[in-house]
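*Asks:* Below are the sequence and a predicted model for it; my questions follow.
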Amino acid sequence: MYTNQNNTRQCPHSPPRRKHHRILFALLAIFLVVLFLWKICIPAVTCMQRSHLPSVSLTSTGSYPVSAKGLNSSNVVLIRRQDGRILMDKGSTQKIYPASMTKIMTVLVALQKTPFLHHKIQITSDILTYAQKQDASLAGFHAGERVQAEDLMYGALLPSGGECCIALARSISGSETAFVALMNQEAKKIGMTGTHFVNSTGLPNVKHYATVKDMALLLDYALQDSTFRSIFTSHTHQCADGITVTSTVFGSKYSTRLINGAILGGKTGYTNKAGHCLASLALVNGSEYILVTAHAIPNGAHIQDAVKVYNRL
């Protein structure tokens, strides 16, 4: 007996669209979280880390194995970075005028307060007018230019641009005075007991002073930050707008060549009262050293003193 049965035909099921969409949304969410962390959180954490670098200290046994004889600079301190030992001391705790060595602190504080280094800051005409009236050295930026914060930091440390320091200070704190308060707070935290700042540039002021020992302590501390170190040890830097800035140490006519090493970086300074100053970092025989000198009189004597000292190691 034949029975007619209704045959049912099942169509193949396509993957549910909702599940597919959920996967896409999850991947998009992960991407946005990663992007947020990269753009916002990581720079913020980096700034926090810069504000909490390990403390450093300098030690002295009372005897100094490296002679300071024959140097032109009135004040000298040489330290070995690996243990903070003072190897040369010539008036290291006497009050000096740090001149543009001040900009080491300016850039350190600017790094601590600037999470986005590509943030652009405008160079206003009044900044340039003020810097020019004070006879400050300039990096070469023009009124109306919008310059990346990182480029201003290079401009402050390499060619010693006063306009860069003032622009950073005003952008971060609203005024140079407020920014200098942060500089003095940082100096106290680091242990710079013989230092007081009144401006971000190092322009002459009887209330703006330091010691070479304090400046060595500051440089040793700041060099722990990789971005600061990269700026400090650069010979030249090409800014985003095409301007190239050059270090006053390596761009001078005076040789920085050493017998058993190399000067890695430095920050010069000069005013009539400060004389020629230099805070430098060198690698000699596999070890890093910091030398800070102040009040050398003839132009170039600060660099020549550095070469002499490092060649005595």
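*Replies:* Arrived safely. Residues are numbered from 1 along each chain as shown.

*Asks:* When you work out contacts or count neighbours from here on, use the C-alpha atoms and nothing else.
*Replies:* OK.

*Asks:* what's the offset of the longest helix belonging to the chain from the middle of its chain?
*Replies:* Ordering each helix of the chain by length in residues (DSSP state H) puts helix 17-36 first. Taking CA atoms, centre = their mean, to the nearest Å, the mean C-alpha location of helix 17-36 is offset from the chain mean by 39 Å.

*Asks:* And here is the other one:
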Amino acid sequence: MICINNHLKQKLLCIICIAAVFLTACSSNDSFADAYAAYENPYSIQQTSGKKINFFSSDLCVTGTADLGVNEVAAYTAGASGAFNITRKEVVYASSIYEKMFPASLTKILTAYIILNNCKLDDKVTISENAVNLEADASNCGLKSGDVISVESLLYGLLLPSGNDAAIALAEYCCGSVEAFADKMNQTAKSLGATASHFCNPSGLHDDNHYTTVYDLYLIFQSCIKNEEFVKIINTKEITVKYSDIKGESVQKTYENTNRYLIGKESIPSGFEVIGGKTGTTNAAGNCLVLLSKNAENEEIVSIVMKSASKTDLYNLMSQILNTFCS
């Protein structure tokens, strides 16, 4: 017997109702600025606006709570995983996609989304002492206090080597503090429909109150990949960026993507083109990957694996999901 908490019941019922309303009542191409507002109260918004609305779920892959296809994959362990055919708007594989999970550096997908929508790429950022005050084992992109670097270069540092220093620097530049940026993250996540998530920081540093789900990550990521700059960055294998240090002297750093498919450390499943994605790893989160790829039919696929026991298991399971459900 599947047990569903009241929040999830409400969310699923609302999505299903909205999808039904969209299919039966909305023939207009009009859209609403914050589509999730329609998710919360579609009828009052339609009455207020005086026109029909493309509701929140109209362009999404939507499914119920039951797992899909889990008996067709081998015993590579993961806490949760899913695959979404963006082109056909179908959930093609689902394993615990609504379960609360720790996202680790997958968090940086939302951080990048906010920065790309609120900051200019050529803006210059001065790195604070707080941004580089990291734990010894934290991933970083080698920044130092007083460095002056562009938003664009910081985004490469954020998404390729998964720099926590870049995440903090971008958060401070955008909102003035990590705390204010976290508030913006939660507001933004809700606007994208990711209502089962809560974020405490821009990097994914572990906090028991910093969590998401596979489905919420799909919602966030599918919004990100509509931005050409985001796709260009996650598709980059390696880049050398230049910036100035506190003395005004030139510095350059080379950042390599951590996506093993993209950099040739893992074999890409036959018939697939890997465009990019984001990795994440902490002790609590395990090994995680959000991936954007295309199959032989040129259909866009978003696939997600969270809390895998090892990188080997992570990529083995991801490949099996792609081969079995997405080709």
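*Replies:* Alright, I've got the coordinates. The structure displayed is predicted, hence computed values, not measured ones.

*Asks:* Overlay the chains and give the TM-score.
*Replies:* TM-score of the superposed chains, computed with TM-score structural alignment, normalised by the length of the first structure, equals 0.77; 260 aligned residues with a CA RMSD of 2.2 Å.

*Asks:* Alignment lookup: Ser150 of the second structure to the first structure.
*Replies:* Alignment note (TM-score structural alignment): Ser150 of the second structure maps to Gln148 of the first structure.

*Asks:* what about that match, neighbour count?
*Replies:* By the criterion of other CA atoms under 10 Å, Gln148 of the first structure has 18 neighbours.

*Asks:* quick one: contacts for it?
*Replies:* 117-121, 240 (CA atoms under 8 Å, 6 or more residues apart in numbering).

*Asks:* conserved subset of these in the second structure?
*Replies:* Shared with the second structure under both residues aligned by TM-score structural alignment, their matches' CA atoms under 8 Å, the contacts from the contacts of Gln148 of the first structure are 117-121.

*Asks:* Just the ones in strands from those residues, please.
*Replies:* Using DSSP state E, the members of these that fall in strands are 120-121.

*Asks:* mind listing what the residue mapped onto Ser200 of the first structure from the second structure touches?
*Replies:* Counting by TM-score structural alignment, Ser200 of the first structure lines up with Pro202 in the second structure. The neighbours of Pro202 of the second structure, taking CA under 8 Å, 6+ apart as the test, are 107-108, 110-111, 167-168, 171, 178, 181-182, 185.

*Asks:* Cys141 of the second structure in helix, strand or coil?
*Replies:* Going by DSSP: H, G, I helix; E, B strand; the rest coil, the secondary structure assigned to Cys141 of the second structure is coil.

*Asks:* Aligned counterpart of Leu159 of the second structure in the first structure, please.
*Replies:* Per TM-score structural alignment, Leu159 of the second structure is aligned with Leu157.

*Asks:* ok, that match - how many residues close by?
*Replies:* Leu157 of the first structure has 32 nearby residues by other CA under 10 Å.

*Asks:* shouldn't it be in contact with Thr106?
*Replies:* No - counting by CA atoms under 8 Å, Leu157 of the first structure does not reach Thr106; the two are 9.2 Å apart.

*Asks:* And the closest residue to Ser57 of the first structure other than its chain neighbours, how far from Ser60 of the first structure?
*Replies:* On the basis of CA to CA, 6 or more residues apart in numbering, the spatially nearest residue to Ser57 of the first structure that is not a chain neighbour turns out to be Gly84, at 6.1 Å. Noted for Gly84 of the first structure: a distance of 9 Å to Ser60 of the first structure, by CA to CA, to the nearest Å.

*Asks:* These two: who's more crowded?
*Replies:* Gly84 (19 against 13).

*Asks:* residues in contact with the equivalent of that one over in the second structure?
*Replies:* Mapped onto the second structure by TM-score structural alignment, Gly84 of the first structure lines up with Lys89. Neighbouring residues of Lys89 of the second structure by CA under 8 Å, 6+ apart: 59-62.

*Asks:* ok, which stretches of the stretch 101-250 of the second structure are strands?
*Replies:* Remark: strands assigned in the stretch 101-250 of the second structure by DSSP state E, counting those that start in this stretch are 124-126, 148-150, 238-244, 250-256.

*Asks:* before we move on, the earlier item: ok, the nearest residue to the match of Ser150 of the second structure once chain neighbours are set aside - how many residues close by?
*Replies:* Excluding the flanking residues, the one nearest Gln148 of the first structure by CA to CA, 6+ apart is Lys120, at 4.2 Å. Lys120 of the first structure has 16 neighbours, counted by other CA under 10 Å.

*Asks:* need the contact list for the equivalent of Lys120 of the first structure over in the second structure.
*Replies:* Counting by TM-score structural alignment, Lys120 of the first structure lines up with Lys124 in the second structure. For Lys124 of the second structure, the contact set (CA under 8 Å, 6+ apart) comprises 148-151.

*Asks:* Of those residues, just the buried ones, PyMOL syntax please.
*Replies:* Per 16 or more other CA atoms under 10 Å, the buried members of the contacts of Lys124 of the second structure correspond to this PyMOL selection:
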select buried, resi 148+149+150+151
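
*Asks:* of all the contacts of Lys124 of the second structure, which two lie farthest apart?
*Replies:* Put simply, by CA to CA the two of the contacts of Lys124 of the second structure set farthest apart are Val148 and Val151, 9.8 Å from each other.

*Asks:* Overlap in contacts, these two.
*Replies:* Shared contacts of Val148 of the second structure and Val151 (CA under 8 Å, 6+ apart): 124-125.

*Asks:* Buried residues of stretch 128-137 of the second structure, list them for me.
*Replies:* Within stretch 128-137 of the second structure, the residues that count as buried by 16+ other CA under 10 Å are 128, 131-132.

*Asks:* Format these as a markdown table; extra columns: distance to Tyr36 of the second structure.
*Replies:* Formatted as a markdown table, these follow (distance: CA to CA, whole Å):
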| residue | distance to Tyr36 of the second structure |
| --- | --- |
| Ser128 | 35 |
| Ala131 | 33 |
| Val132 | 36 |
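
*Asks:* I am finished for the moment; much appreciated.
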